[in-house]
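In: Structure here, sequence nowhere to be found:
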C-alpha cells in the first residue's frame, strides 16, 4: 500500500475511533446515568479523545513503516556479459556499468589489435529458472528487487578533451 493511502487510512481510523465511542456514550449509554448534557458529552468526548489518541499512535506507525518487499527467491544470480551486473535483493546505492568522468578513446586502426575470430556456432544460453537474475548482454543490469539509487548503463563523460 502506498504511503499516502496508509496516511489516509490512519486518519480515517482515528476519526472513527473518536466519533463512534463519543456518540455511543453521549447518546446511548450515559443518558440514563448522567442527566446533565454538558457533563455527559464532556465524559463522552474525553473517552473519544483517549481512544483517538491510541488510534493516532497506531496510525503513525502504520503510515510510516517501511514497505515490506517480497523476499528474493532462491534462483541463481548470473552476470555473464562484459561489464554486466546482476543483483538479487535491494541495492541501497547507485548501480552503474559505465565509466564515470573518463573517456576511453578508441585505438587507431593501424594500432588496433586484430579482431577475435567469431565462433562457428553460438552456444545456447541456459533458460533462466524461476527467481533467477541474469544480465547477459554487454553492460546490462538485472536487479531482482528495488534499487535505492540510480541505475545507469551508459558512460558518463566529463568535458571533451579536444
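Out: Arrived safely. In this text, all values refer to a predicted model and were calculated from it rather than measured experimentally.

In: CA atoms for contacts and neighbours, from now on please.
Out: OK.

In: List the contacts of the residue found closest to residue 86 once you drop the neighbours it is linked to in the chain.
Out: Sequence neighbours aside, residue 142 is the residue nearest to residue 86 in space, at 4.7 Å (criterion: CA to CA, 6 or more residues apart in numbering). Neighbour list for residue 142: 85-87, 133-135 [criterion: CA atoms under 8 Å, 6 or more residues apart in numbering].

In: Use this one as the comparison:
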C-alpha cells in the first residue's frame, strides 16, 4: 500500500473516530441524562476528541511505517557466511542494532582481572567472494548487503568490560 493511501486512510479513520461517537452520544445516548444541549454536546465532543486522539496516534504509526517496503531493494542471490569469532553476516536489510562486543554492568578497575597479553589471532582465510556474496570472516566483523537501518557496534560498550 502506498504511503499517500495510508495517510488518507488514517485521516478518514480519525475523522470517523470523532464524528461517530460525538453524534451517538450527543443525539442518542446522553439526551435522557442531560437535558441541556450545550452540556450534552460538550461532553459528547470531549468523548469524540479523546477517541479521535487515539485514532490519530494509531493513524500516524500506520501511515508512517515502512510496512516491509525499503528504500533499497534487497540484493538477490549470493552466499552468506560468518566464519570469524563473533562475526555477523546479513543478506538483505537489517532494522535493528547489531553488536559483536561485550556488554554488561559497569565494573571498576579493581573488579577486572589482571590483563594478560592475548594470543595472536589465528589467520582466518577469507572465503572466495562471489558477486552478491556477504562474508564476515574476521573477529567481531559485520558484513551487511543492504541498508542496516540501525546502530552497529563492533567493540565494547561504555560501562562494560572485556575479561
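Out: Right, received. Where do you want to start? Just so it is clear, the model here is predicted, and its values are computed rather than measured.

In: Drop the TM-score for these two in here.
Out: Here the TM-score for the pair of chains, by TM-score structural alignment, normalised by the length of the first structure, is 0.45; 92 aligned residues with a CA RMSD of 3.6 Å.

In: follow-up on the earlier one: please, which helix or strand holds the residue nearest to residue 86 of the first structure?
Out: strand 141-144 (DSSP states H and E).

In: Quick check: next helix or strand after that strand?
Out: Following strand 141-144 of the first structure toward the C-terminus (DSSP H and E): strand 151-152.

In: which secondary structure elements does that next one contact?
Out: Helices and strands touching strand 151-152 of the first structure, by 3 or more CA pairs under 8 Å, 6 or more residues apart in numbering; DSSP states H and E, are strand 95-96.

In: going on from the strand it packs on, what's the next piece of helix or strand?
Out: strand 133-135.

In: just checking, what packs against that next one?
Out: strand 77-79, strand 85-88, strand 141-144.

In: Packed most tightly, which of those strands would that be?
Out: Comparing those on average neighbours per residue, with mean count of other CA atoms under 10 Å, the densest one is strand 85-88 at a mean of 22.

In: thinking again about what came up before, quick check, nearest of the contacts of residue 142 of the first structure to residue 53 of the first structure?
Out: residue 87 (43.2 Å; CA to CA).

In: May I see the buried residues of the helix or strand harbouring residue 39 of the first structure?
Out: Under the criterion of DSSP H and E, residue 39 of the first structure resides in helix 37-64. Buried residues in helix 37-64 of the first structure, counted by 16 or more other CA atoms under 10 Å: 40-41, 43-45, 47-49, 51-52, 55-56, 59, 63.

In: next one: stretch 38-52 of the second structure
Out: Buried residues in stretch 38-52 of the second structure (16+ other CA under 10 Å): 40-41, 43-45, 47-49, 51-52.

In: Roughly how far does residue 40 of the first structure sit from residue 52 of the first structure?
Out: Distance of residue 40 of the first structure to residue 52 of the first structure, computed by CA to CA, to the nearest Å: 18 Å.

In: Residue 62 of the first structure: what's it in contact with?
Out: 6-7, 10.

In: Next one: it from residue 54 of the first structure, what distance?
Out: In this view, residue 62 of the first structure and residue 54 of the first structure are 12 Å apart by CA to CA.

In: and the longest helix along the second structure, what other elements does it pack with?
Out: Scanning the second structure for the helix with the most residues, using DSSP state H, yields helix 37-64. With contacts taken as 3+ CA pairs under 8 Å, 6+ apart, helix 37-64 of the second structure sits against helix 3-23.

In: Run through who's touching the helix it packs on.
Out: 41, 44-45, 47-49, 51-53, 55-56, 58-60, 62-64.

In: Swap in 6 Å and give it another go.
Out: Contact partners of helix 3-23 of the second structure, identified using CA atoms under 6 Å, 6 or more residues apart in numbering, comprise 44-45, 48-49, 51-52, 55-56, 59, 63.

In: Dump those residues to JSON lines, plus distance to residue 145 of the second structure.
Out: Converted to JSON lines, those look like this (distance: CA to CA, whole Å):
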{"residue": "44", "distance to residue 145 of the second structure": "54"}
{"residue": "45", "distance to residue 145 of the second structure": "52"}
{"residue": "48", "distance to residue 145 of the second structure": "48"}
{"residue": "49", "distance to residue 145 of the second structure": "46"}
{"residue": "51", "distance to residue 145 of the second structure": "43"}
{"residue": "52", "distance to residue 145 of the second structure": "42"}
{"residue": "55", "distance to residue 145 of the second structure": "37"}
{"residue": "56", "distance to residue 145 of the second structure": "36"}
{"residue": "59", "distance to residue 145 of the second structure": "32"}
{"residue": "63", "distance to residue 145 of the second structure": "27"}
